[in-house]
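Colleague: sequence? don't have it. structure:
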């Protein structure tokens, strides 16, 4: 016989105990539903006698509790035998039990081969269980079945047994059905205490749970004092404390006279008139979690059957508590999973909507739509106002019924100024004065920072707004990059054509116009030429005044100039550089647009190369692109004047007057076009009215601009002279009150009359 180990809590283990090296790991624990189903089946079988009960145990326990085999064995003399001689000795169970000498206080006996013997009736009846290959035995569930069998068997004599105690079985069945399906601890405690009080003929029943190494009353029925319902016990105090200390059931027949328990609660016992009490431990995984206790107000003795009954109820309470905790955790887990699922579903919907939004904006870029169309698409999709700022917080585009006010734009400028240049984090801002709110983000492009985008009064959740804002920002950046790339590509193509247009023979200029038309560049509108001549400070301008590196930088500058807008004005049509001259042909909208472009070019040159100076001239406007060659001549003359001027500002050709003509004479400029460019339709000899107006202008200038003397010399009324002079001003665009303009008209008349082509 193997050597015995020390006893622990009524359970004996033989040693040495082998380590479990079998494959398979831990068997899945039996569910509470399986235990309940098994107890129901055993209850039904017990009503038909012990033979049916034993047969049901051996048949159903292996099916429900993950064990290999179960046999009921009886003690005859010193040997264990099968209760039914016709039952085969399955799994060699009797061989393992042969020669076993077990004491009466042993409840569970483990064998080296993994088999377990549960004592149902000491010295009479046992339940032998062999393990399922690879899994440990479910000892807690088997202990419940053993105690249930003990309660179901009446009498303490050897088998066969007397009639079953149907009332206790029925009570167990009712309470098991209730508590194993409940997660409500108060309901569980109520049912357990009521059954314990009823089945053990007690006057008071209570359940106490371990809290901070103390037993604390959770539910009490039948008590007269409120102190009983608030009862707390430390280890070793009273019956409950003794159970907590030993881990075994405990009872006293005379409470206040017992020497086996402490006297901490004798006064309360006298108040409650308690005479006898019984308590059993509630265990979970070999740990005591509480105590189930009953009290009687009469002297009495608790039988072994009473102890078993209370232990069974305590076991059911332990399982119910664990089950309630498990159900609560399962529900909590389900709630968390549902919440996580809802969150993921919402996030998926946000991401899906964001992808649709991004695709919609990308179609605008792919279809070459402008920034206003992109802003419109974004605003309609977001159902909010949107806006796009440039780097200087100038409004590039805005869409929506609600627009930013000047005060709101000012507040945004302040926030933008605070933001680091490398920070792309969104800014959220509310305006108390208007009740509006804005979420805005910097536009980051490969070429650098290119402004801000924003949503005014955003709707929807914050995550959707942030994703949408990022998509809007990316789309605007792509649009800008595409525009810059397209402009740069077009600039490369048109750079060479520009000089063919403005500084080449007639046939080459015509070919250049045709080629520009094929590239989609309309030259039919009025245009002017802006010419910037660059040179080292203090050095006269010339073809060799700049290094190759400087020229490369300025060629890059040309591409930038050709693609950008200047305030609210249109982008220049053509820009190019040859030698030290930057030439730009731009639409004529007003003189301020050309002057602004000229200043921008000079400022960029000064910023890039501090040692370089610019002299910029602006031509007069031209209706015919074929005659832009004359505009180039005018812009060059104006740039020469600007170079000599101390003001160092761009100069328009109209400002040069006689100085420009004199400088043109120094360079041998042809006078052939002077009458036509100055007198315009008055230079047409085929029109009699033109000759009349020239004659009137000649007398007016030669007679010291006196209208009366002019009328007398012409033999007409003074009002007629006044009318003719007004028509001359309208035709030439010059002011006869201006001395400079009068000199220019007189020189043009002389050149026309004398037919001077060159000087």
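Modeller: Nice, I can see it. Predicted model, so just to flag it, every value in this text is computed and none were measured. Numbers count the residues shown, from 1 in each chain.

Colleague: rest of the way, CA atoms for contacts and neighbours
Modeller: Fine.

Colleague: distance between the lengthiest helix in the chain and the chain's centre?
Modeller: When the chain is parsed with DSSP state H, its longest helix is helix 304-366. Offset of helix 304-366 from its chain centre (CA atoms, centre = their mean, to the nearest Å): 22 Å.

Colleague: Just give me how far stretch 637-649 sits from the chain centre.
Modeller: On CA atoms, centre = their mean, the centre of stretch 637-649 falls 59 Å from that of its chain.

Colleague: And for stretch 199-215?
Modeller: Here the centre of stretch 199-215 is set off from its chain's centre by 53 Å, with CA atoms, centre = their mean.

Colleague: next one: stretch 630-640
Modeller: Remark: stretch 630-640 is offset 59 Å from the chain centroid, using CA atoms, centre = their mean.

Colleague: Could you do stretch 256-269 as well?
Modeller: 66 Å.

Colleague: hmm, back to that, what's downstream of the longest helix of the chain, the next helix or strand?
Modeller: helix 371-382 (DSSP states H and E).

Colleague: Going by contacts, tell me the helices and strands next to that following helix.
Modeller: Applying 3 or more CA pairs under 8 Å, 6 or more residues apart in numbering; DSSP states H and E, we find helix 371-382 packed against helix 304-366, strand 385-389, strand 395-399, helix 462-502.

Colleague: okay, now the one to match up with it:
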């Protein structure tokens, strides 16, 4: 409070300064503070109108930021966008406010009607209704020991012509100084608030970063515990799916499914057609070289889009991480349909899971390799020419590998003529194709693979699936032959059964590689396959059946098929006629013709036996896969 005896003008001045300070300290907006300055200028000095103008960042324009009594139309007349040019092209565009700011001094115009230095001033004065004015620059804080350029200008207007006394000008200049001080204080406060805001944002970012690191560390600990608990690939995939709230798929390098999660609401990765489209194709081709999670742009299948759906409603959200072993891409880890775009910390978690998946695949490879060696050694010991040395030991070793050799098993031989593509492992393919209910014991032996398949379920169906899968992976340039041989019930029966299947396989491959041959019920013919050479067997069959084959080819006859059925039905003419749906006399005629062409009587047991063996060899060589 001002002490008694202080002049009224001084009391008013001190009250004005205090009011400006309170406005600044109260953190009022800059516009409000400057309007308060303009109001006080009118009250203290007797102006009818007042304006506080500030320079823009370029220093080329003055903008009215606070005023008292000025009309909106007048403010609009001050220039484009409510601004005055600081450096006009000439006097016609110059104004007292611009000169005061430009020259850093007070400019007084007692009567605008006689002011010839300002071309625009008469029109502006007429629009607002004033005759005199004074413009005072707002001093800026000193910089490096010297005065800095002004930050703006305070302009007071009088409706009458007015000679401004030195005391009045000094008072306006003091008020301008207070306005400049308020302006600087307000700017400093704004800067402080900005710094405080930036610090607050930085703290928020640090807190979020710390939370993300803690989340990632927790996921890492959980991942390590999963590895220690040996949950396997399925457990890892299920855990990642729960963590991300998304669908997770692991596939090998050829796209075969290895594991997926969750069971309910699972969303598969893009199909083969979607992956072939460019940019998805390019991203997948670069995957092995990037060693990081990438987003795969995939267009969802055609279908209705809900009203109001975003423009990318047909785009699936899919991310994929490479599973790499020794710089070799061995698989892919897909994350599909997450609730939101994964944050960077989540992408790092996916990459860690991909690394552990690679270790799981490496472990599986190692186990497969070990199992393959053990299975191969077991098969080799089981198929010794002289028979197994320790039958019970073989049964125990097979049981340790999960196979019960006490159960009757079909002995099959699979052979591939040509080089299999890299990565095709016959034993793995055979086990996968056979299924869990008929898993064969598979071992590489001699020039092929031996498969010991349980007799239940039907082994032929199982073996056909195995051959079809291997043939698909091998390709047309590598014929795949699979022979189902006799059934073995004891360890001592495996070697003879194998020799029969091997003989049939060699016979087939020597004449016509590829296909499936069922050689389980050959009877006496099995002896030839077990001991005979393929070329000798072919010559035997060819010489014995040549007349009949030539007759059928030239005349379209059915002598060979009639002979086969007749021998199979126990040499019964009536049964043969019933099966071939012909008259018994026709069968008798054909049998007589066979005797004429071969020069052998079918009543002789030796002739029947030779023809039966020849037909067996011919069937193995010519048997179609179907």
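Modeller: Sure, I can see it. Fair warning: this is a prediction, and the values are worked out from it, not measured in the lab.

Colleague: For the two chains, what TM-score is obtained?
Modeller: The TM-score (TM-score structural alignment, normalised by the length of the second structure) is 0.65; 504 aligned residues with a CA RMSD of 4.7 Å.

Colleague: most packed of the helices and strands packed on helix 371-382 of the first structure?
Modeller: Per-stretch averages of neighbours, counted by mean count of other CA atoms under 10 Å, single out strand 385-389 among these, with a mean of 25.

Colleague: Can you pull out the residues in contact with it?
Modeller: 375, 378-379, 395-403, 451-458 (CA atoms under 8 Å, 6 or more residues apart in numbering).

Colleague: check the fit of that strand onto the second structure and give the mean distance.
Modeller: Its matched residues in the second structure lie on average 3.8 Å from strand 385-389 of the first structure after superposition (mean CA distance after the TM-score superposition for the first structure).

Colleague: And stretch 651-663 of the first structure, by the same measure?
Modeller: Stretch 651-663 of the first structure sits 3.7 Å off on average (mean CA distance after the TM-score superposition for the first structure).

Colleague: which parts of that stretch are buried?
Modeller: Buried residues in stretch 651-663 of the first structure, counted by 16 or more other CA atoms under 10 Å: 651, 652, 653, 656, 660, 661, 663.

Colleague: Ignoring the adjacent residues along the chain, who's closest to the residue most central in space within the first structure?
Modeller: By CA atoms, centre = their mean, the first structure has its centre lying nearest to residue 463, at 5.4 Å. Spatial nearest neighbour of residue 463 of the first structure, excluding adjacent residues (CA to CA, 6 or more residues apart in numbering): residue 350 at 7.6 Å.

Colleague: Same check on residue 39 of the second structure?
Modeller: Nearest residue to residue 39 of the second structure, sequence neighbours excluded (CA to CA, 6+ apart): residue 68, at 5.6 Å.

Colleague: In the first structure, what residue corresponds to that neighbour?
Modeller: Under the alignment (TM-score structural alignment), residue 68 of the second structure pairs with residue 221 of the first structure.

Colleague: now its match: how far from residue 578 of the first structure?
Modeller: With the distance defined as CA to CA, to the nearest Å, residue 221 of the first structure ends up 108 Å from residue 578 of the first structure.

Colleague: Looking at those two, which is more packed in?
Modeller: Applying other CA atoms under 10 Å to residue 221 of the first structure and residue 578 shows that residue 221 carries more neighbours, namely 18 against 14.

Colleague: so what's that one up against?
Modeller: Listed by CA under 8 Å, 6+ apart, the contact set of residue 221 of the first structure reads 193, 194, 204, 205, 206.
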